[in-house]
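Chemist: mind looking at a prediction? Sequence and model below.
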Amino acid sequence: MTSPGRARWAIGSLLAGGIVVNFFDRTVLSVASTPLAEEFGLSLGELGVVLAAFSWSYCLVQLPSGLLVDRIGVKWLNRIAVPLWAMASLLTAVASGLGLIVLARVLLGVAEGPSMVGASKATAAWFPTVERSRATALFDGATKLANVLAFPTLAWVISSWGWRAGFLFTTALSLLFAVVWWRGYRDPDEHPRLHGPERAYIRGGGARDAPHGTPGPLRGVLGSRRIWAMSLGFACYGYTINVVLTWMPVFFQRQFGAALGQAGLYAMVPWLVATAAELVVGGWLVDRMVRGGRDAVAGRRPVLLGGLALGATIGCAGWATSPLGAVLWMSLSLGGLAVAAPVAWSLPGLLAPPGAVGVVGGLMNFANTAATTGGVVLTGWLAEITGSFGAPFVFAVVVLAIGGLLYWPALRTDRAPASRTAEIRKALD
């Protein structure tokens, strides 16, 4: 069946654009970390604490963000949050001391807390099940595309005008997106270009959860072993990919003596591979499998576990003898993790109780960022005492193995009857 209308894909593109801007804001400190550390005299361990300041606040607001997304909806939450992204970047750009930089990163974590949870919620409301992986890959793939764009762009800006200019650049991007979001995003029940045939296609295809309303039962979410298993599994994924995200520019500079601009180019390649892998395999291929009759949940398990297994090649990157070798291993690892990502992010829209897509996504991202916060600091500490990034990257392999063991039972077939997928396909046909 040819789907009617394209309003939902315009919304998907808007969500993806917001995530790109969101990750520019997050990444700029990683790119600016070396000149910033030199100005303030920071060790690797101290730099790890500064880099983790964003993660601390971002982690703590995940569950409240999920509750707020379920209560007031994505539209208004981002209308409030996006201008705060800009304020946080501006405060960093004008900071005269390390304390204000840490404070600004904490503010950025609070403001960006609803971003991924809100995108997951909006995707569940706007897209039928047979398009859910592509839609999820669109916004989550934007996190990888942002790094393809952010590392070389910010490296050039910072190399040319200093690290403060990088934060002024992200301030301008955030303000621009605030205007675009205010004008462009509407919930499905109020969107002026969502016409009857497309609305029926979305609803008949398994789109779920009104964009806002009465939240689902929090006790049921917190009492579900299955939801906890997939949340902790997602934490293992997030630990590894965020260690790479945060430390990749420093890794190339410290391990191989690369200049800042050169490190930005090295870092761009793995994220480009990850973007392509997520859109093609984690998005298009998974949707094709579901259209072909595979169960919407159980059919995702081999893709997710295979992605985590390929992600374990990050252990080889720390022992690479050349920057090109490290780029190769990082590309394989991030490609695998990128395949797993849209599968993981689509699970709240498939498995959450009614009215609780946001809170399940918030719990997942809470576990993710809690692991990330510890991982960023632990990586800096291990790299400092061992003199290389080999040990922290090998430890990330162990974390990924634990994640696979958690996801295996969480996506077992007996909890995901194939009749559900068959009913959805019948409605679409």
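Modeler: Received, thanks. Small disclaimer: the values here were computed from a predicted structure and weren't measured. Numbering: from 1, shown residues only.

Chemist: use CA for all of it now, contacts and neighbours both
Modeler: OK.

Chemist: burial measure for the closest residue to residue 305 other than its chain neighbours, as a count.
Modeler: What sits nearest to residue 305 in space, not counting adjacent residues and going by Cα to Cα, 6 or more residues apart in numbering, is residue 404, at 5.9 Å. When neighbours are counted by other Cα atoms under 10 Å, residue 404 registers 22.

Chemist: surely residue 404 is in contact with residue 306?
Modeler: No - in this structure, residue 404 is not within contact of residue 306 by Cα atoms under 8 Å, at 9.0 Å.

Chemist: ok, now which ones touch the residue nearest to residue 305?
Modeler: Going by Cα atoms under 8 Å, 6 or more residues apart in numbering, residue 404 touches 233, 305, 308-309.

Chemist: and the helix or strand harbouring residue 379, what's buried?
Modeler: Assigned by DSSP states H and E, residue 379 falls within helix 357-386. Within helix 357-386, the residues that qualify as buried are 357-383, counting by 16 or more other Cα atoms under 10 Å.

Chemist: put this next to the previous one:
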Amino acid sequence: MTSATAQGVAGRNKPTRSRYLIMVMLFITVVINYLDRSNLSIALPALKDEFDLTTVQEGLILSAFGWTYAAMQIPGGWLVDRVAPRLLYALALIFWSAATLLMGFGTSFAVLVGLRLLVGAVEAPAYPINNRVVTAWFPERERATAIGFYTSGQFVGLAFLTPVLNWLQHSHGWYMVFVVTGAAGIVWGVIWWLIYREPRDFKGANEAEIEHICAGGGLVDLGSQSAAKTKQTFNWKDFSLVLSRRKLWGVYLGQFCLTSTLWFFLTWFPTYLVKYRGMDYIQSGFLTAVPFLAAFVGVLCSGLLSDWMIRRGASLGAARKTPIITGLLISTVMIGANYVESTSWVIFFLALAFFGNGLASITWSLVSALAPTRLLGLTGGVFNLIGNLSAIVTPLIIGFLVQGGSFAPAIAYVAILALLGALSYILLVGKVERVTED
């Protein structure tokens, strides 16, 4: 064999890196996903003035997304186990983005609530799809980094684009916030349909990359399994299974506590800065970006640290749980914002707390590692259902807690939940190993 021929064979045997393109696509999708979740919080101060909303009504409209988002998690997870991500994600993106765009033409509180309910319902399969895609495309030792990278999209997108959306509202009116974010999602839905394929069907992935993913525990044949299950009906035994394991309840309850901090930042945070800390819209827009940047750094550190620990010989449980528990404990420092007056110190405590939230946000890596192989979508749906009940509870409880004119009880509430989340991972999850169906 000549040297040139040997090099050619070696090149063909070297794994391609198509999985990193998939990781970037998930990142972009998450950016859009979270812009469509948080754009209402940016427009809310202007909507409050235009529609003369009370604090309770503000809480209701902010929580509307969460009602349908949580309610549709089980059906959404069931769909993820049966419908290919290429089709399901494209449809979800286009429909929730269309509903977002229509919010820009809302003429009443009731219309805005109705559209927000629709956005929540159609976004429901998004994170179970993300988990399904990364489980198929990445070996175990790369998976936390992939999850950390695409999860960082929820923070970096908001960090850099929140000031832009604040400028759009200030210059062109609140309706443009919804029109621009909705239009972006529709375009990306079409692009996802055109590009995404399963690992064995993706032209850019060679056999060496497929073998690399398989050897590392990636489930590259989930696509064929999904196709085989499309005609199956809902099975209550499957539902009972994913609700009967203590270690799964550990991640379910931990996720509720983790996302309570996230939903404070996605809903009440801009109002907190404007109304309770006396900042104007432009100033608050730039200051809002600081905690999101901190969370972005936290989530990147989380994935890299977790996979580094695995490569250094740490157990899967230690590598996955250490960043999560540490991050939740760090998040409790947000209570310090109740005891300072300086804007700089307020932002410091909240940025540190959100850094901790980012550090803890690779929780989906535990779903990948714990869920029964046949029920990844359903387990992810239950996980996201219980976790995102906070999307309902957090805005509503904060709306009631701040009726007296002080935001301190709301900050304390979120900090206490972060502590309870850490205890859930410490006491309930136990050894990290895949749940069997025996």
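Modeler: Perfect, thanks for sending it. As the structure is a prediction and not an experimental result, all values here were calculated from the model.

Chemist: tm score of chain vs chain?
Modeler: After superposition, the two chains reach a TM-score of 0.93 (TM-score structural alignment, normalised by the length of the first structure), with 412 aligned residues with a Cα RMSD of 1.7 Å.

Chemist: just to revisit the earlier point, which of the contacts of residue 404 of the first structure fall in helices?
Modeler: 233, 305, 308-309 (DSSP state H).

Chemist: now these in a markdown table, with neighbour count and distance to residue 293 of the first structure?
Modeler: Formatted as a markdown table, these follow (neighbours: other Cα atoms under 10 Å; distance: Cα to Cα, whole Å):
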| residue | neighbour count | distance to residue 293 of the first structure |
| --- | --- | --- |
| 233 | 27 | 26 |
| 305 | 23 | 20 |
| 308 | 28 | 24 |
| 309 | 19 | 25 |
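
Chemist: what sits against the equivalent of residue 331 of the second structure over in the first structure?
Modeler: Residue 331 of the second structure maps onto residue 311 in the first structure, with residues paired by TM-score structural alignment. Residue 311 of the first structure makes contacts with 332-337, 397, 400, as judged by Cα under 8 Å, 6+ apart.

Chemist: could you rerun that using 6 Å?
Modeler: Shown in contact with residue 311 of the first structure (Cα atoms under 6 Å, 6 or more residues apart in numbering): 333, 336-337.

Chemist: need the counterpart of residue 201 of the first structure in the second structure.
Modeler: Mapped onto the second structure by TM-score structural alignment, residue 201 of the first structure lines up with residue 212.

Chemist: and for its match, the neighbour number?
Modeler: Neighbourhood size, residue 212 of the second structure [other Cα under 10 Å]: 16.

Chemist: how about residue 147 of the second structure?
Modeler: Neighbour tally, residue 147 of the second structure, other Cα under 10 Å: 27.

Chemist: all helices for the stretch 101-250 of the second structure, in order.
Modeler: Using DSSP state H, counting those that start in this stretch, the helices assigned to the stretch 101-250 of the second structure run over residues 109-123, 126-137, 140-151, 153-172, 175-195, 207-215, 222-229, 236-242, 246-267.

Chemist: return the set of buried residues in the second one.
Modeler: By that I understand helix 126-137 of the second structure. So helix 126-137 of the second structure, judged by 16+ other Cα under 10 Å, has buried residues 126-137.

Chemist: same question, the last one
Modeler: Judged by neighbour count using 16+ other Cα under 10 Å, the buried positions of helix 246-267 of the second structure are 247-267.

Chemist: over to the first one?
Modeler: Going by neighbour count (16+ other Cα under 10 Å), the buried part of helix 109-123 of the second structure is 109, 112-123.

Chemist: so what does it touch, helix or strand wise?
Modeler: Secondary-structure packing of helix 109-123 of the second structure (3 or more Cα pairs under 6 Å, 6 or more residues apart in numbering; DSSP states H and E): helix 55-71, helix 85-103.

Chemist: find me the equivalent region of the last one in the first structure.
Modeler: This points to helix 85-103 of the second structure. Using TM-score structural alignment, the partner range for helix 85-103 of the second structure is residues 74-92.

Chemist: for that stretch, buried residues please.
Modeler: Of the residues in stretch 74-92 of the first structure, those with enough neighbours to count as buried (16+ other Cα under 10 Å) are 74-75, 77-78, 81-92.

Chemist: so how far is residue 286 of the second structure from the aligned partner of residue 149 of the first structure in the second structure?
Modeler: Matched across to the second structure, residue 149 of the first structure falls on residue 160, judged by TM-score structural alignment. Distance, residue 160 of the second structure to residue 286 of the second structure, using Cα to Cα, to the nearest Å: 9 Å.

Chemist: check residue 132 of the second structure too.
Modeler: Taking Cα to Cα, one finds residue 132 of the second structure at 35 Å from residue 286 of the second structure.

Chemist: just residue 239 of the second structure next, same as before
Modeler: Per Cα to Cα, residue 239 of the second structure is found 44 Å from residue 286 of the second structure.

Chemist: now residue 244 of the second structure
Modeler: Between residue 244 of the second structure and residue 286 of the second structure the distance is 45 Å, computed by Cα to Cα.

Chemist: go on, residue 113 of the second structure?
Modeler: Per Cα to Cα, residue 113 of the second structure is found 27 Å from residue 286 of the second structure.

Chemist: quick check: closest non-adjacent residue to residue 157 of the second structure.
Modeler: residue 31 (5.1 Å).

Chemist: actually residue 38 of the second structure, not the one I typed
Modeler: Residue 38 of the second structure sits nearest to residue 266 (Cα to Cα, 6+ apart), 5.1 Å away.

Chemist: any idea what residue 376 of the second structure aligns with in the first structure?
Modeler: Counting by TM-score structural alignment, residue 376 of the second structure lines up with residue 357 in the first structure.

Chemist: and that match, what is it in contact with?
Modeler: 121, 348-349.

Chemist: export those to CSV and tack on distance to residue 177 of the first structure?
Modeler: Compiled in CSV, these are given as follows (distance: Cα to Cα, whole Å):
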residue, distance to residue 177 of the first structure
121, 20
348, 26
349, 26
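
Chemist: over in the second structure, see which of those survive.
Modeler: With both residues aligned by TM-score structural alignment, their matches' Cα atoms under 6 Å, the second structure has none of the contacts of the contacts of residue 357 of the first structure.
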